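**Student:** Predicted structure and sequence below. I'll ask about it afterward.
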Amino acid sequence: MENDELLSHLDPEQREVATTLRGPLCVRAGAGTGKTRAITYRIAYGVRTGVFQPNHVLAVTFTSRAAGEMRSRLRDLGVSGVSAQTFHAAALRQLSYFWSTAVGGRVPPIAEHKLSLVSQAAGQLGMSTDRVSVRDLASEVEWSKVSLVTPENYAERAAQSGRAAVAGYSAPEISQLLRTYEDVKTNRNVIDFEDVLLILVGILLDRPDITRAVRDQYRHFVVDEYQDVSPLQHRLLQLWLGDRKELCVVGDVSQTIYSFTGASSHYLAHFVQEYPQAKVVELVRDYRSTPQIVTTANQVIAPDSSEGAVRLVSQLPSSVPVQWNEYADDVAEAEGIASHIANLRERGVPLHEIAILYRTNAQSAEFESALSKAGIGYSIRGSERFFSRREVREAMVAMRAAARSGVEGKLSTNVRTVLRQTGWRDEAPEQTGAARDRWEALNALNTLAFELEESRGASMLEFVQELEERAQLQNAPEVDGVTLSSLHAAKGLEWDSVFLAGMSEGLMPISLAKGEAGVAEERRLAYVGITRAKQHLLISYAKGNAGRGNRKMSRFLESVWPQPAKPVSRTTSYRQRRAAQVEEFAAQHPEDLDLLEQLMEWRTGVAAELDRPAYTVLHDTTLRAIAIAKPAELAQLGRIKGIGSTKLAAWGETILSIVAASTSRR
């Protein structure tokens, strides 16, 4: 592919991103505007033109899935050697490489979870160690570290950030917990995920020789989802860059939904203040969602005053309206959504293109029950990891063996052969439950094989390599079932059809949201949910539930939820129907409109002479039929419904003369 051809696949704003290869660049990209496409093409164009050396480019993402997708897209564009990693993966790689030089020995093990560490620290201080309290305390430990808050300045910074008392403990008590937590880690000789970045920052500050080596390696940086950068990540990025300004950041302040973890849209909103020479490009052309969905999203987010926000403009044809449903209770809502999904399936929408999104994980239970009763498969995002499933691990072992044997032929055929040996069959089992889950997981491997065969002509060996890379990054292939997901976990994903459920006060915004900032973040969360939908969006809430009072619709929807039509008089209703019928006739039979108007004018005159309503002379339906048929003889006119012998004798000749005169003028 030539360079001009490469750029021809981009819209004007995306092309501006792709061709801006020097200096700081800020891309404000709304949901569905092709930001990943723009930055991958920018990297590819930079490599093709010689401005970038692939091994000198570091593309930073916030999820392993996004990193894997970026590497895949770059491969499809013929670019290899670019490092696309999460902040933690990139930092761990550098830390592992330089540890022996900077510290000595080997990097301590990384604690996969900090709950046990926090529990031990809390226990030593006589603080509660029940599951809920420990989870809240662990979140506060994480926030303090990514926000560069120390035990010494915790009280001041927590007050500035509006952090409420955590698990009922005061700021001095939390400060002591932070100190004890670090002691527990030291005694266990482990580090946590935040330490990976913190220790690397310390090494880069203390060791200029190591800093120079890192800067020699990476000279061009791209950071995706920049609205989610924490102070710790921003500090590390500054050290990677040094005095250079070769930085492209991409993000959307309207999708800032992780402030509670320390993420801050400040760095995206004020990028130009940090880099005065920066170029700013806005991507607003939405290629994901229909105009109806985009209009709803824009209306919901409109009250948000986040600096640097963009407003979307759909590039898709007009489609079906957004649906709004109010249910009596949670069970009715779940069953109603399951019924809608069954209808979508019958209309040909694949189940993996359907998602039910909700505010809290606890809401999934009713949907799981309703889908199971309806015989509809589903998967819960954030549950057991795909590559940890026993059947998937066994299938991968068999795939490796087949690849080593040098099997030849079509990838899809070979993969199906291996899968059948593990118990997979072409047809899904009728029953739900574990058997169906197992089949869905193996079938996802089958589907992925087809996709790689079509897109790359991949061999069995390349397929195995792809699986191993995905397993390392936990980038699972799609399972053909409805996705159940919290709104936070749905960020970065998209589906043909989205059910945004439980949109009532107390859930959206959640009752725990405090102050204007907390409610504003909940509004952005609703916006994220809406913009996950491509073609169908159904928004609902339950008015009540057993043992609870009546619920109210979410305040975020009050301006967009359709209001019930006011009752109108019979006369007004008739006029409205008649106007609609005339408008429809004009659209479908524009060439006959003039004749219809002449016939109506004649009828008005006759009705006035007889002093009776016009419809008793001839009905509108009859006049429209005459205008379309254009009868030339009385026999033809008499066959039109509504023309009896009496009316034919009284007005037949007159009607024929009106038709003849109109026809002759054409």
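**Tutor:** That came through fine.

**Student:** Could you use CA atoms for every contact and neighbour count after this?
**Tutor:** OK.

**Student:** Give the buried residues for the helix or strand where L623 lies.
**Tutor:** Using DSSP states H and E, L623 sits in helix 620-629. Going by neighbour count (16 or more other Cα atoms under 10 Å), the buried part of helix 620-629 is D620, L623, R624, A625, I626, A627.

**Student:** before we go on, here's another structure to hold up against the first:
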Amino acid sequence: MSDGLNPPQRDAVNTLSGPLLVLAGAGTGKTRVVTFRIANLIRHRTKPERILAVTFTRKAAGEMQERATDLLPGKYRKADAPRPEISTFHALCVRILRRHAPVLGYPERFAICDRGDQESAARAALREIRAPADSLKPSDLLGFIGRWKMASVSPSGAMSLAETDREHLAAAAYRRYQKSLKNSGVVDFDDLLLLTEQLFTKHPEVRRKEAARFDHVLIDEYQDTNHSQYEIVRGLAMGHRNLCVVGDDDQSIYGWRGAEVTHILRFAKDWPDAKVVRLEDNYRSSASIIQHANTLIAFNSERHDKVLKPARHEGPNPRILQFKDEQDEAVSVVKDIQRLMGMGRGAKDFAILFRTNEQPRAFETELRAAQLPYVLIGGMSFFDRREVRDLLAYLRLVADPGDDPAVLRVLNTPPRGIGDAARKALVTEAAARGKHVWDMIESPTGVTGLSKAAMKGVLEFRNMVQTWQELAERLSLQDMFHRILDDTKYEAEIRRLYEDPNDRDARWATVEEITNAAASYDTRRKSRKKKPRDRIIAFLDDLLVGNQDESREKEKQLSQNAIALMTLHSSKGLEFPFVYLVGLEEGILPHKRSLEGTEKDIAEERRLAYVGVTRAQDELTMTMALTRRKWGKPRETIPSRFLFEMTGQAENFVKRQRAAQQQAKGPTQRRSGAKQRR
């Protein structure tokens, strides 16, 4: 059972009861430990369906399920064999809310809105409170709401916490936004966690019922949990106390997303009888890279005591390169990659990691000039694409015509004569009667303000949707999509919107990808056994929630034979033979916002640098520019404190910083400081 495991890994795998904290440093094989532990629990007669394992990405959940099953005897591999419940936090919460949402005043068939729906609701909320146009953008409001929800702050709580005028405006709009979503039977992604936490807190009988489904709970990446996730985990495990959490406080880099590193730091206090196992053998990076990583992260005072130990000892020392400016930095890095590729290395072996979204521009320019293949990881999410949002809104509408955001999105898409005036008339009449927009579409004769053309379009739309609802009784999801595409003439709409043939092909390929996902779901879940509406909702949950982490899109991008350009946040969990960590300057890494904050903010930036360093397997190159342009003018930079810390020269950074502060006092000092530096 434990073949191939080192002693600490084996200890974690064989600890089968009670609270367990597995501190898994970078590259120490944590996924292997989790999957072996799941398999070991089953071998020791824990029923598979009584095990819950939760992680943050769908890809990780899928890998865990597959690897754990492969470790078990054949009877556990049959298609109908019971399996552990392994999923993301959001997917787990969807399943819980589907069972208990009415307790909180939401319908069982609540819809999950996308970013576009959120922005529409935010815009409407700002109009309702008559917020001045230049005071708060919808995206800014969603930023406030997201941060509040991740901290488990309700609209009333936000109002009491608000200090500035903008915060008071945002809190007032938050109340309207949340009321609008609830009235429409809609939740956003942050609600999935927040509402589940509220279920457990306000309705103990629900928490007990959900907790009783499992005998063991395993949580991956525990350092990334926010307040709601922490409370949900505690609620599920407090009865049997068989809780195993795996993570690394040194890789906690999502504070801006609500993650609280204190959860993993205080685990032994929360669970006083907890056993702690440290995984410190790193199988990824060379000894010299590990040495730099250990030296750097030791400057963080609030952390578990652990030191990575390299299993590999070969490899050159990391390089630290200084360049004249950001252009010279990009030119030199691309030339170095060209040199190594000329020696037989593939494009996939290289990653250029940066802290801010502005940095890759110069590198993209040079890579294009050198005709080297590259991919910029990130960019637009699959679910933010217009055609995806359109088609999923149509499907949401078939499942639930009361989904107002879905109705309004596709009411005139493609155009069918229902313009802004008609749309406003339908919305106004629905609000006046306290009904859904679809109720007005079903009986539009009483709606004032509809032109003859608009009335024709509304009736056409109504009849089309009603036909789909009837067809949903006997068609597969794949066939439903084909029918929707045919009836709406959606391919013609793509040809109308996009003149460039390449753009058209790319858009239509996206449509095909959704259809493929529907076909896959039909086969995988045998979903035609469900009632049509439940089947559609289950598919949308699987598609939307399962891909909220965007790991699917990242995986697709990384599968190309191309140099990877990505932020340090995006690089977590990945590894590359050659890594270029660029822009190591004060104000970039650490970011300028952290310089205006507290030591806690600097500590998170240090963890981010640590994540970047530990992505490298064979060679690590760290770069900085001596000057960087701001508003078109070159400005001198200060090397990142992390460079000094890694090289054992932290005291030199303090001297350099004092000199820079002195330099800023006047023209004479500035000139002499610049001269001395050259």
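**Tutor:** Perfect, thanks for sending it. Only a predicted model underlies this, so the values are computations on that prediction, with no experimental measurement involved.

**Student:** Residue in the second structure paired with S64 of the first structure?
**Tutor:** S64 of the first structure maps onto R58 in the second structure when the alignment is built from TM-score structural alignment.

**Student:** Run a quick neighbour tally on that match.
**Tutor:** R58 of the second structure has 25 neighbours, counted by other Cα atoms under 10 Å.

**Student:** what ranges do the helices span in the stretch 401-550 of the first structure?
**Tutor:** Secondary structure of the stretch 401-550 of the first structure, counting by DSSP state H, counting those that start in this stretch: helices at 411-421, 434-456, 460-473, 487-490, 515-530.

**Student:** Give the equivalent position in the first structure for E128 of the second structure.
**Tutor:** By TM-score structural alignment, E128 of the second structure lines up with Q124 in the first structure.

**Student:** again with D336 of the second structure
**Tutor:** Aligned partner of D336 of the second structure by TM-score structural alignment: H340.

**Student:** what number of residues lie near K269 of the second structure?
**Tutor:** 11.

**Student:** Over to the one 5 residues further on?
**Tutor:** When neighbours are counted by other Cα under 10 Å, A274 of the second structure registers 18.

**Student:** What of N6 of the second structure?
**Tutor:** 12.

**Student:** Look up how far K309 of the second structure lies from it.
**Tutor:** 13 Å (Cα to Cα, to the nearest Å).

**Student:** biggest strand in the second structure, by residue count?
**Tutor:** strand 616-625 (DSSP state E).

**Student:** The second structure: matching residues for the helix holding L623 of the first structure?
**Tutor:** On the second structure, no counterpart of helix 620-629 of the first structure exists by TM-score structural alignment.

**Student:** Can you give the distance of that helix from its chain's centre?
**Tutor:** Relative to its chain's centre, helix 620-629 of the first structure lies at 50 Å (Cα atoms, centre = their mean, to the nearest Å).

**Student:** which helices and strands does the helix or strand following that helix pack with?
**Tutor:** Where DSSP H and E defines the elements, the next helix or strand beyond helix 620-629 of the first structure is helix 634-638. Helices and strands touching helix 634-638 of the first structure, by 3 or more Cα pairs under 8 Å, 6 or more residues apart in numbering; DSSP states H and E, are helix 645-664.

**Student:** tell me which residues of the helix or strand hosting W148 of the second structure are tucked away?
**Tutor:** Assigned by DSSP H and E, W148 of the second structure falls within helix 138-150. Residues of helix 138-150 of the second structure classed as buried by neighbour count (16+ other Cα under 10 Å): P138, L141, L142, F144, I145, G146, W148, K149, M150.

**Student:** Strands of the stretch 1-150 of the first structure, start to end?
**Tutor:** Assigned by DSSP state E, counting those that start in this stretch, the stretch 1-150 of the first structure shows strands spanning 25-29, 57-61, 83-86.

**Student:** Which one, of those strands, ends up nearest to F556 of the first structure?
**Tutor:** strand 25-29 (22.7 Å; Cα to Cα).

**Student:** Read off where that closest one ends up in the second structure.
**Tutor:** Strand 25-29 of the first structure maps onto residues 20-24 of the second structure, going by TM-score structural alignment.

**Student:** That stretch vs the first structure, mean deviation?
**Tutor:** Following the fit onto the first structure, the mean deviation recorded for stretch 20-24 of the second structure is 0.8 Å by mean Cα distance after the TM-score superposition for the first structure.

**Student:** Show me which residues of that stretch are buried.
**Tutor:** L20, L21, V22, L23, A24.

**Student:** Output these as TSV; include the columns distance to G346 of the second structure.
**Tutor:** Conversion of the buried residues of stretch 20-24 of the second structure to TSV gives the following (distance: Cα to Cα, whole Å):
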residue	distance to G346 of the second structure
L20	41
L21	39
V22	35
L23	34
A24	30
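
**Student:** How many residues are close by A125 of the second structure?
**Tutor:** Count around A125 of the second structure with other Cα under 10 Å applied: 24.
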